[in-house]
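*Asks:* structure, please.
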Amino acid sequence: MAALDELARNYCTSVVLCTATQPALRQCDIALPTLKNGPEQGFDIDQQRELAPDPEGLYATLKRVTVEWLDHPVTDEEIAACFSDCPQMLCIVNTRAHAQELFEAIKNLPGARHLTTLMCPSHRRRIWAEIRQDLQ
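*Replies:* This next block holds a predicted model:
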């Protein structure tokens, strides 16, 4: 952030940030109180600089999922129980080994699928085709 701030302020550059997972970079997006101006507290970017029209409205319109943050550890058994209770669910875990262990616990449930970049492309395409078919 400091490098971007330096380039924009002192080297006549423009910074365009374009990502599907935009981090909180503006002062108004950061939950911590701003004690001083500077990149460590977020950039002072006003709404007129936003390239996407009405980001809050777009977020609400395009929202397709519910993210649930838990404040306590959850066991694989609890996650597997959630899968059996929900008609549609996606679970992302930290490691490939954990993903494989979790899949072993739910593999007999209807529609259960496991995807990993370790699969060859044709296998991943087949899994994606099965998922699309299930969703239809």
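*Asks:* CA only for contacts and neighbour counts going forward, please
*Replies:* Noted.
*Asks:* so what secondary structure elements neighbour the strand or helix carrying residue 101?
*Replies:* Applying DSSP states H and E as the criterion places residue 101 in helix 96-106. Helix 96-106 is packed against helix 76-85, with contacts defined by 3 or more Cα pairs under 8 Å, 6 or more residues apart in numbering; DSSP states H and E.
*Asks:* Proceed likewise with the subsequent sequence, for comparison:
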Amino acid sequence: MVSVMRILPTLLLLSASMLVHAQATRGEQDALALAIKSQQILNEYSVGAVEPEAMKYAQRLKLTKAALDGQHKQWPTVADGSPDPSDRFRACKSALEQASAVAGLSGMKATRTLDDQVFHAEKGKLQTLRSACDEAVKRAGLQR
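*Replies:* Just a heads-up that it's a prediction; the model follows:
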């Protein structure tokens, strides 16, 4: 009976530790799933978003921006400074936001109201963010 009383607190601590680890792992898995979904949306819509000819049609522009903005809204907002498992995938969130902005710029460029330098600079930022998103997802996949 005495030995059980000595072992029980240790077992409880181990169980609590395993539970915390499982929850952290679940959060990381959710973050990775969100990043992968964002990557898919980016791959599907960002190609058209950077094409002024495709974005000159109001309906296509609205659909593209709605898809990108909708996925962007899926990302959690952490305001209290608590650990955020999705933090290492923030490039994916930023890329969604940038792709939506570039789609709007593409629409403007199609009507010739946007400077080429501005458009190409924003397009370059999008490409950099997409690459960072791809790299973060790739690294996370290798760690699993």
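*Asks:* what's the TM-score here?
*Replies:* The TM-score (TM-score structural alignment, normalised by the length of the first structure) is 0.24; 51 aligned residues with a Cα RMSD of 3.9 Å.
*Asks:* relative to helix 76-85, how tilted is the helix holding residue 101 of the first structure?
*Replies:* Put simply, helix 96-106 of the first structure runs at 50 degrees to helix 76-85, going by axes from the mean of the first three to the mean of the last three Cα atoms, to 10 degrees.
*Asks:* pull out the buried positions in the next helix or strand after helix 96-106 of the first structure.
*Replies:* Past helix 96-106 of the first structure, further along toward the C-terminus, the next helix or strand under DSSP H and E is helix 121-135. Along helix 121-135 of the first structure, these residues count as buried under the neighbour rule (16 or more other Cα atoms under 10 Å): 124, 127.
*Asks:* same question for stretch 97-107 of the first structure.
*Replies:* Of the residues in stretch 97-107 of the first structure, those buried by neighbour count under the rule 16+ other Cα under 10 Å are 99, 102, 103, 106.
*Asks:* how far away is residue 105 of the first structure from residue 77 of the first structure?
*Replies:* Distance of residue 105 of the first structure to residue 77 of the first structure, computed by Cα to Cα, to the nearest Å: 8 Å.
*Asks:* related to what we said a few turns ago, export the buried residues of stretch 97-107 of the first structure as TSV, with columns for distance to residue 55 of the first structure.
*Replies:* Written out in TSV, the entries for the buried residues of stretch 97-107 of the first structure read as follows (distance: Cα to Cα, whole Å):
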residue	distance to residue 55 of the first structure
99	33
102	36
103	36
106	37
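*Asks:* now, which of the residues you listed sits nearest residue 129 of the first structure?
*Replies:* residue 103 (18.6 Å; Cα to Cα).
*Asks:* what separates the closest one from residue 3 of the first structure, distance-wise?
*Replies:* From residue 103 of the first structure across to residue 3 of the first structure, the span is 42 Å (Cα to Cα).
*Asks:* what do you get for residue 124 of the first structure?
*Replies:* Computed with Cα to Cα, the distance linking residue 124 of the first structure and residue 3 of the first structure is 39 Å.
*Asks:* starting at the chain centroid, how far to the longest helix seen in the second structure?
*Replies:* For the second structure, the helix with the greatest residue count under DSSP state H is helix 2-49. Centroid displacement of helix 2-49 of the second structure relative to its chain, using Cα atoms, centre = their mean, to the nearest Å, is 17 Å.
*Asks:* which other helices and strands does whichever helix or strand comes after it contact?
*Replies:* Proceeding C-terminally, helix 2-49 of the second structure gives way to helix 52-55 as the next helix or strand, assigned by DSSP H and E. If contacts are counted by 3+ Cα pairs under 8 Å, 6+ apart, helix 52-55 of the second structure sits against helix 2-49, helix 58-72, helix 90-110.
*Asks:* tell me the contacts of residue 54 of the second structure?
*Replies:* For residue 54 of the second structure, the residues meeting the contact criterion (Cα atoms under 8 Å, 6 or more residues apart in numbering) are 48, 60, 61.
*Asks:* was I right to think the last one contacts residue 105?
*Replies:* No: counting by Cα atoms under 8 Å, no contact exists between residue 61 of the second structure and residue 105, whose distance comes to 10.2 Å.
*Asks:* more crowded one of those two?
*Replies:* Per other Cα atoms under 10 Å, whichever of residue 61 of the second structure and residue 105 has more neighbours is residue 105, with 24 against 20.
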